[in-house]
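Peer 1: using only what follows, build the 3D model:
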Amino acid sequence: MARTLALLLALAGARAGAQAPADTASDTTTVTIHAATLLDGRGGVRRDAWVTVRGGRIVAVEAGAPRTGARRGTRATYELGTLTLMPGLIDVHVHPSWYVTSRGALHRPDDGDGPAEAALARAGNLYATLMAGVTTAQSIGDADDAALRDAVARRVIPGPRLLTSLAPMLDTTPSPDSLRALVRTRKAEGADVVKIFASAGLGAGGRQTMSDAQLAALCGEARAQGMRTVVHAISAGSVRAAVLAGCGQIEHGMYATDAELRLMAERGVWFSPQVCLVLQNYLDHRDVFTRSGFTARSFETLQRTLAETPALFARALKTPGLKLVWGTDAVALAHGHNVDELACRVAAGQRPMDAIVSATSLAARSLGLEARIGAVAPGMDADLIAVEGDPSRDIGALRRVAFVMRAGVVYRHGGVPARR
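Peer 2: Modelled structure (predicted):
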């Protein structure tokens, strides 16, 4: 284990542009950040913004020279000039355990890779995600995520704050009572959320696989245990069944009709559709995924679905009260390209500022973490990024990340701190 962790840290330092954390989040360290423009994550904009951070938390957000938490007239610890400062992005659907082995195919349990290879690859995925400006991510799900989550929390490896469902609920054979017990087991194991497969995949038409009674048992028990639920549902029937069962968030929903979109809005269910990234990623790397078992028919389905998803998203945008949140379903080779999904959403009709809010304060609400992350405001965790340009006008600016701070620790900065 010690050798593996040493390799992880070496990997973090060797990546292009990588730096050791520039500041710790001790209670005695105060840093100030100045930028020409600040997007607060809730739709607000400030100019000539100063943010004061202490102990990993934001203690002041001001326009002009700082008056709180730092003496007037002091230089900024991090002078970001014309960059746009904003909250770190929150991706509510990632798969950091997916990676491509040296043999050019997706990692499988029996492919010969050992724990060190898997740990390095997962750490690399998380590092790429953090450097892309994602400071919180939800993995749904993998049984090994707990160790990864805890390693990031202890700063053994650099990465976004990680939430996980651990192993998802896939088996359709247990009774409702057995599924309720399984939810309690996941909670005892330390899961942050319950991931449920209510339908088959695209290749099988997304047909409903869990019965209505099973879905009601899973989502009902999760609510009783104070846990959130995220449901893989592709067909209209599976989306409707999951919503009526009281589940909290729907992923994908490619074949949802306007009736299901309205039902989600009426029931206050979060909706995380994918417009392009995960689909395009499969198509862009046909060789890898062919070696991993994808067929010609699989790629035809992916191509057809990619052409259809912008229309679904446009209909979702027009559904009053529907809570659209950002989840990319990033798999192998997509990590670090997460913001491409936001660009596709804007191309499908979403206002850039609304896309940003869906990936910051709204995403935080979906995770139940709105009091800690998703906005630049006093009392919030100091999860901050800065980009070249103004993403509220040009969403492509999110691809030009120049500064990353998570919980008060700086992981990416193009210059040297003005003072320490």
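Peer 1: going forward, measure contacts and count neighbours with C-alpha atoms only.
Peer 2: Fine.
Peer 1: what is the end-to-end distance of stretch 18-30?
Peer 2: End-to-end distance for stretch 18-30, by C-alpha to C-alpha, to the nearest Å: 23 Å.
Peer 1: just list the residues touching the spatially closest residue to Gly81 that is not a sequence neighbour, thanks.
Peer 2: Distances taken as C-alpha to C-alpha, 6 or more residues apart in numbering place Ala35 nearest to Gly81, at 5.2 Å, with adjacent residues excluded. By C-alpha atoms under 8 Å, 6 or more residues apart in numbering, the contact set of Ala35 is Arg47, Asp48, Ala49, Trp50, Glu79, Leu80, Gly81, Thr82, Leu83, Thr84, Leu85.
Peer 1: what about Ala35, which SS state?
Peer 2: Put simply, Ala35 is strand when judged by DSSP: H, G, I helix; E, B strand; the rest coil.
Peer 1: what's around Arg42, how many residues?
Peer 2: Arg42: 19 surrounding residues under other C-alpha atoms under 10 Å.
Peer 1: go on, Ile140?
Peer 2: Ile140 has 27 nearby residues by other C-alpha under 10 Å.
Peer 1: ok, it touching Ile196?
Peer 2: No. With contact defined as C-alpha atoms under 8 Å, Ile140 and Ile196 do not form a contacting pair (9.2 Å).
Peer 1: any shared contact partners between the two?
Peer 2: Residues touching both Ile140 and Ile196 (C-alpha under 8 Å, 6+ apart) are Pro168.
Peer 1: wait, a helix at Met254?
Peer 2: No. Met254 is assigned coil when assessed by three-state DSSP, not a helix.
Peer 1: Proceed likewise with the subsequent sequence, for comparison:
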Amino acid sequence: MIKTMLTFCGILIASAASSQDIYIQAGKLVDTKNGKVLSEKTIVVSGNTIKSVENGYVQPRTSADSLIDLRTMTVLPGLTDMHVHLESETNPQKYLESFTFNEADFAFNSVGFAKTTLLAGFTTVRELGGSGVNIALRNAVNAGKVDGPRIFTAGKSLATTGGHADPTNSFNRKLVGDPGPKEGVVNSIEDAAKAVRQNYKNGSDLIKITATGGVLSVAKSSSNPQFTEEEIKAITTTAKDYGFHVAAHAHGDEGMQRAIRGGVTTIEHGTLMSEKTMDLMKEYGTYYVPTITAGKEVSEKAEIENYYPALVVPKAREIGPKIQTTFGKAYKRGVLIAFGTDAGVFEHGKNAKEFGYMVEAGMPAMEAIQSATITPAKILKMETKSGQIAPGFFADIIAVKEDPTKNIKTMEEVMFVMKDGKVYKR
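Peer 2: The predicted model follows:
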């Protein structure tokens, strides 16, 4: 069989008419399980999984095998962002899109956002709430119809009437209606169970609730508690029956405490988290997904005239600048951390900026990387398939120019992306 050698952006790829295994020569390799950076390794990929990791630079063993030369780079497992919104992206007209966009408009836009996310090195994401188009997007990615990360989606977020994810907030009285569990609005224990079951019927992978007010919803409070503890327990109990875990958006302290005691798996944002709440998270084993990038981006955009509605601006100024400080305190106190950015609130593809903010707040670079690899794998019950470069794991592999434990900013420029054994960026 004839083997040809091709070069893309300085990366040498040997291709064959009928390729079997792919040999990836890595100058450095991040061992996320043990927290080490290894040198001169060869990763052998077979199909969509990693077949072996071998010492030194091993050459392809047959003429049908192919070679990818990453000897000048640092190789890592594909990253996971535990908080994205792939249906949309921030822009000054976003609040009009509910009235001017059709479902197809959101769907077509989501395809581009998904590909941008994948090319930034994020081979898996947790999609935390949209219109339901996110479920169709996941299915399209899984079917190979569009390029994107592996998606775990909440479908529609659950809220109370007037809560952060009530889909008709700010509408006029002719349009506002009275949305209920089918639309993701919960006002009782009975509603809570029904809403979870509805999301299961719709095809969701997990449940997301808005346990407190939020920044970007056109509603007054950024942080008031918006579910009773009994309602949250009804959600988490029902979710468990369906194999779901529950993520809780929360800025305010009381709402966080109710969510933690109610049995949620993750707290998103956590801006006004007290030390008491941090200790409660440690007691219950609740993970914190900080979304520092979103906080910084919304506080910056709040200073642009007419970018946000007037009711949103003071909330963005109040909440946005505080998340990084809260994250630093929570990390030092021993709270479990999972990487998440809230991409969509800012431009997709900039997810890796979060690493720099985490390190800036006091988290070692290796731990920040682990928070985006092995930690999400545990939460998503993928710990034997995702988050590591090891035999039997998905062939989700990325590469950056430098050693990120020495320069974390290199994570913002991913040079190579493979997902499921297919090269998407080289």
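Peer 1: quick one: which of the contacts of Ala35 of structure 1 is most hemmed in?
Peer 2: Leu85 (32 neighbours).
Peer 1: what kind of secondary structure is it in?
Peer 2: Secondary structure, three-state DSSP: Leu85 of structure 1 is strand.
Peer 1: Trp326 of structure 1 now?
Peer 2: Following three-state DSSP, the label given to Trp326 of structure 1 is coil.
Peer 1: how about it, what does it touch?
Peer 2: With C-alpha under 8 Å, 6+ apart, Trp326 of structure 1 has these contacts: Ile90, Asp91, Val92, His93, Ser272, Pro273, Leu342, Ala355, Ser358, Ala359, Ala363.
Peer 1: what lines up with the fourth one in structure 2?
Peer 2: Taking TM-score structural alignment, His93 of structure 1 has His83 as its aligned residue in structure 2.
Peer 1: how close does that match sit to Gly362 of structure 2?
Peer 2: His83 of structure 2 is 21 Å from Gly362 of structure 2, by C-alpha to C-alpha.
Peer 1: these two: which has the busier surroundings?
Peer 2: His83 (26 against 15).
Peer 1: I'd assumed His348 was in contact with that one.
Peer 2: No. His83 of structure 2 sits out of contact with His348 when judged by C-alpha under 8 Å, with a separation of 11.6 Å.
Peer 1: distance from the lengthiest helix in structure 2 to structure 1 after superposition?
Peer 2: Counting residues, the longest helix found in structure 2 (DSSP state H) is helix 103-119. Superposing on structure 1 and averaging over aligned pairs (mean C-alpha distance after the TM-score superposition for structure 1), helix 103-119 of structure 2 comes out at 1.9 Å.
Peer 1: for that helix, packing partners?
Peer 2: Here helix 103-119 of structure 2 touches helix 133-142, strand 414-419, going by 3 or more C-alpha pairs under 8 Å, 6 or more residues apart in numbering; DSSP states H and E.
Peer 1: want to try CSV for the ones you listed, with distance to Glu383 of structure 2 and mean neighbour count as columns?
Peer 2: Output for these, formatted as CSV (distance: least, C-alpha to C-alpha, whole Å; neighbours: other C-alpha atoms under 10 Å):
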stretch, distance to Glu383 of structure 2, mean neighbour count
helix 133-142, 20, 20
strand 414-419, 17, 23
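Peer 1: wait, which of the ones you listed is closest to Thr325 of structure 2?
Peer 2: Of all those, strand 414-419 sits nearest to Thr325 of structure 2, with 27.3 Å by C-alpha to C-alpha.
Peer 1: tell me the secondary structure at the equivalent of Leu362 of structure 1 over in structure 2.
Peer 2: In structure 2, Leu362 of structure 1 lines up with Thr375, judged by TM-score structural alignment. In three-state terms, and counting by three-state DSSP, Thr375 of structure 2 is helix.
Peer 1: Thr375 of structure 2: neighbour count?
Peer 2: Neighbours of Thr375 of structure 2 (other C-alpha under 10 Å): 27.
Peer 1: give the other helices and strands that the helix or strand hosting the match of His93 of structure 1 contacts.
Peer 2: If you go by DSSP states H and E, His83 of structure 2 is part of strand 79-84. Applying 3+ C-alpha pairs under 8 Å, 6+ apart, one finds that strand 79-84 of structure 2 contacts strand 122-127.
Peer 1: what's the strand it packs on aligned against in structure 1?
Peer 2: Matched against structure 1 by TM-score structural alignment, strand 122-127 of structure 2 falls on residues 134-139.
Peer 1: which secondary structure element contains the nearest residue in space to Gly104 of structure 1 that is not next to it in sequence?
Peer 2: Closest residue to Gly104 of structure 1 apart from its sequence neighbours, by C-alpha to C-alpha, 6+ apart: Val288 at 5.8 Å. Assigned by DSSP H and E, Val288 of structure 1 falls within helix 286-291.
Peer 1: that helix: what's the following helix or strand?
Peer 2: The helix or strand immediately downstream of helix 286-291 of structure 1 is helix 296-317, counting by DSSP H and E.
Peer 1: show me what counts as buried in that next one.
Peer 2: In terms of neighbour count (16 or more other C-alpha atoms under 10 Å), helix 296-317 of structure 1 has its buried residues at 298-299, 301-302, 305-306, 309-310, 312-317.
Peer 1: circling back to that earlier point, contacts for the helix holding Val288 of structure 1?
Peer 2: Val100, Gly104, Ala105, Leu106, Tyr282, Phe299.
Peer 1: the first one: what's it in contact with?
Peer 2: Okay, so that is Val100 of structure 1. Val100 of structure 1 touches Leu106, His107, Val288, Ala332, Leu333, counting by C-alpha under 8 Å, 6+ apart.
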